[in-house]
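S.K.: A predicted structure for the sequence below; I have some questions about it.
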Amino acid sequence: MKRVLLSAYACSPYKGSEYCVGWSWAVGLASKGFEVWCITNTEDHEDCEKEKQELKLDNLHFIPIKFPFVADKYWLNNSKKVIYAHYFLWKKKASNVAVSLHEKYNFDIAHHVSYGSFQQGSSLYKLDDCKIIFGPVGGGQMSLPIFKPYFGSSWGTEIIRKYMSEFLMKYNTSLNETLKKADVILTVNEETKTLLKTSKYYKEGHDFSVSDSALPKQFEGNQFNAKEPTEEFRILWVGRLIPRRGLELSLKALSFLPEYVNFKLIIVGDGEQGGKVQGWIKKYKLDPSKIQHLGWIPYSQVHEEYENADVMLFCPLRDTAGLQATEAMGFGLPIITMNISGMRTIVTEDCGIKITPTTTDGTAEDIANAIEHMYSNPDFRKKASEQAYKRAMANTWENKIDAVTAQFY
């Protein structure tokens, strides 16, 4: 069986987002029989080893890249900007570790999966005589100017991000060397594919579209339960409360709903904008009794909210993909979302309603119209619920890894 070197900076069996991506690839490849060496950071190494033993995957080897105590203790913090400095240093050291491992084990394939940032490149570009796969990666998506009001003072950061992307495209050695060496580049959305094609190192026929969102393992046993219409229409919003996730836009949209729509919005998550929720409720003259902010809750309770909701409202202003939407679909929730970035492909027309951004107010009104349509058309909602469940059940990590390995390994 082939030997695989996996680059997964974030990797944890107990966390979501990038951590889930790294872990799912590591376990998924090992479960298919590949001999896998996974280079990662130290943050969740003990959890990875513990769960690996439980799964009896002796062909999976975790290689944590360690730094002096200060760097790993204070910089390895995903909630702060210093994480990018840690990742930069990690990539440099990981490149050398990868070369040493390759000299020892002679890998057939070197595959980068996390972080899934296109502009950052990979730590695997120094390897010779093995197939290099870069991705799935995103990062080409940029915030539209019409969304500026929802970013507030952080809009400047969005502008800096745009210029930084242009700088990295030209001058980031890690990225440019990765694009030169990679045999396969997997992009998660059209924006990133378009950005890739602007590089002078773009090689036609080597890039393919693959979403980095799939149904987590613990959801795969879900059974479809048709939701009967109730008096109260429960709308679920899940995510970190940061500007690009667009909670303010969703609350503004609710202000355009006609009075006969008897809704309740349940907000799961917290973050830097958590303290602004009550102010937004007042700003848009919403009934506070119709908004419930739960903050961070245990994963088991999130499952309950998925089961009890009628629809998921997930309208990020900029996002690579949307694991929340995939999870919600696994519980049969129709999705109301934006027709941009990863959500463009994760949610199909028969799974919900996708809104193409127009103007600042126009987009909010279109979201309101989508909510009203879901509320007023239970038959449409029921069909969208069934299709959402079917699509999520087909979009498992096992199926995704089967497809990628069959085509590229």
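M.R.: Yes, it's here.
S.K.: contacts and neighbour counts: CA atoms only from here.
M.R.: Noted.
S.K.: what comes into contact with the helix ranked longest in the chain?
M.R.: What stands out as the longest helix in the chain, according to DSSP state H, is helix 82-105. Defining contact as CA atoms under 8 Å, 6 or more residues apart in numbering, one finds that helix 82-105 is touched by 3, 5, 9, 39, 41, 65, 71-72, 75-77, 122-127.
S.K.: hold the first one in mind and look at this next one:
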Amino acid sequence: MKNQIKVLLLIEQCNPAWQSVPLEGYKYFQEISKLVDVTLVTHDRNKEYLKFDNTEIVCIEEMHLFKAYYSLVEGLVYKHKVNWPLYNSLTYPIYAEFNHKVYHKFKSKILNGDYDIVHAITPMIPRYPYKIVKACHSTPFLLGPVNGGITFPPGFREKAREEFAYLNFLRAIGRFLIPGYRETYKKADRILAGSTYTLNLLKRLFNLPDSRISLFFENGIDSNFVLTQKPPKQDSKVHLLFVGRLVPYKCADIVIKSLSRLNQTIQNKIDLTIVGDGSEKVLLEKLVQKLGLNDIVQFIGWVPQSQTLDYYRQADIFCFPSIREFGGAVVLEAMANGLPCIVANYGGIGEYVTEETGFKIEPISPEYLTQELTHKIQILVEDDQLRESMSVKSIERARQFTWERKAIELVKIYEQMISEKRSLDK
């Protein structure tokens, strides 16, 4: 039975057919709407993918001018690989239109008390304002989880250049120039940060007390991804896996180089499957050929998320030394399928993995990360008992992050915020 709380849920990016943030936004909406009375506000581009009975969905239309503008932006930033700093800056006017229309459409309803709480989820990066906060005098406003703002580790300047990090100064400019940005964070009743890095960043930027900001990990996992236990191995090989976009900061090249440093005895025991596509694929294939690893490394290319489940369940170890990961859903997916994970201890992924579920490597430099990854792979390949123990603990850890569980936690936060706001208004 649903809780009678009425929630205005702002998820501009909410689409089950897309990856990353739009898919996350959809998962939050899907599970929250099972527990409370939701009015979803999203962009019109998501309309055809959102078919829900007994749930009010309001799709905000976009001006034709902005549709043409977005096509122009895509042409500028999608050359070979995405220039994210430029993309986020140039697409802000499109979000600004959405933000403005949401405010004027729902301002009166909020002031009239039609909703018990307003919850804004996407965009998730902490550089967007929500004008609707101006109307939330008696109605609590919850923001998040917001996640991002992370810089590249100092020892990875080359990869930072490849990812256009020199344009990140645009973030700082936006904090001062974007109307309503600071007001959003100053007036929000509560902010959820998707990682400890972002939590500390926002506390520092806005001088936020602990009572107004808390840690709430961004990513979740579907229950059907979580194994009860990993089935017995069917062969003697130890199967390594990498899943992700093939772009510089994901560091698939470091995984490949690590394999080349293993002694021949270990190499004979393993193989590596790389699932994903991106601007670095051709370079990575050449690297495999150069290092003589053609018999060990297999490139699968991009597959739909539903099909990645097969690769997780066939694997034994997950290698993901990404050096600038905000959420890192693939790490949760790997853990849910009983894979010990070897990750870089930086950003969100370092918080999912514990000493019982895998290894975290400090990203001091590419050389150090490669060296330590080689060492950790060798340990797990040679120690069947440790691998099996970490497999069990990984599944246990992943169960804490199911979307259903996250939605239940959010409803508890709603109840607390509503109670606190009503107490203050008396």
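M.R.: Nice, thanks for sending it over. Since we're looking at a predicted model, the values are computed, not measured.
S.K.: TM between them?
M.R.: The TM-score (TM-score structural alignment, normalised by the length of structure 1) is 0.89; 396 aligned residues with a CA RMSD of 2.3 Å.
S.K.: just the buried members of the contacts of helix 82-105 of structure 1?
M.R.: 3, 5, 9, 39, 41, 65, 71-72, 75-76, 122-125, 127 (16 or more other CA atoms under 10 Å).
S.K.: of those residues, just say which sits nearest to G135 of structure 1.
M.R.: G135 of structure 1 has its nearest neighbour among those in S122, at 9.1 Å by CA to CA.
S.K.: quick check: closest non-adjacent residue to the counterpart of the closest one in structure 2.
M.R.: Correspondence of S122 of structure 1 to structure 2, assessed by TM-score structural alignment: Y130. Leaving aside its sequence neighbours, Y130 of structure 2 sits nearest to T184 (CA to CA, 6 or more residues apart in numbering; 5.9 Å).
S.K.: burial measure for the one you found, as a count.
M.R.: 20 (other CA atoms under 10 Å).
S.K.: and if you look at D58 of structure 1?
M.R.: Look at D58 of structure 1: counted by other CA under 10 Å, it has 11 neighbours.
S.K.: same deal with the one 5 residues further on?
M.R.: When counting by other CA under 10 Å, one arrives at 19 neighbours for I63 of structure 1.
S.K.: would you agree it is in contact with W37?
M.R.: Yes - using CA atoms under 8 Å, I63 of structure 1 makes contact with W37 at a distance of 6.9 Å.
S.K.: just checking, F320 of structure 2 touches R245?
M.R.: No - assessed by CA under 8 Å, F320 of structure 2 is found out of contact with R245, at 11.2 Å.
S.K.: ok, the two, which is more surrounded?
M.R.: F320 (24 against 20).
S.K.: which position in structure 2 pairs with G352 of structure 1?
M.R.: Match for G352 of structure 1 (TM-score structural alignment): G358.
S.K.: wait, C48 of structure 1 sits on S12?
M.R.: Yes - using CA under 8 Å, C48 of structure 1 makes contact with S12 at a distance of 6.1 Å.
S.K.: what are the ranges of the strands in structure 2?
M.R.: Secondary structure of structure 2, counting by DSSP state E: strands at 6-11, 37-43, 56-60, 117-122, 141-146, 190-193, 213-215, 238-243, 270-275, 297-301, 317-320, 341-344, 358-361.
S.K.: same for the first one, what does it pack against?
M.R.: The elements that strand 6-11 of structure 2 packs onto, with contact taken as 3 or more CA pairs under 8 Å, 6 or more residues apart in numbering; DSSP states H and E, are helix 21-32, strand 37-43, strand 117-122.
S.K.: repeat for the fourth one
M.R.: Judged by 3+ CA pairs under 8 Å, 6+ apart, the packing partners of strand 117-122 of structure 2 are strand 6-11, helix 21-32, strand 141-146.
S.K.: try it again at 6 Å.
M.R.: strand 6-11, strand 141-146 (3 or more CA pairs under 6 Å, 6 or more residues apart in numbering; DSSP states H and E).
S.K.: what about the last one, distance to the chain center?
M.R.: So the one you mean is strand 141-146 of structure 2. 15 Å (CA atoms, centre = their mean, to the nearest Å).
S.K.: quick one: that strand to strand 6-11, angle?
M.R.: Counting by axes from the mean of the first three to the mean of the last three CA atoms, to 10 degrees, strand 141-146 of structure 2 lies at 40 degrees to strand 6-11.
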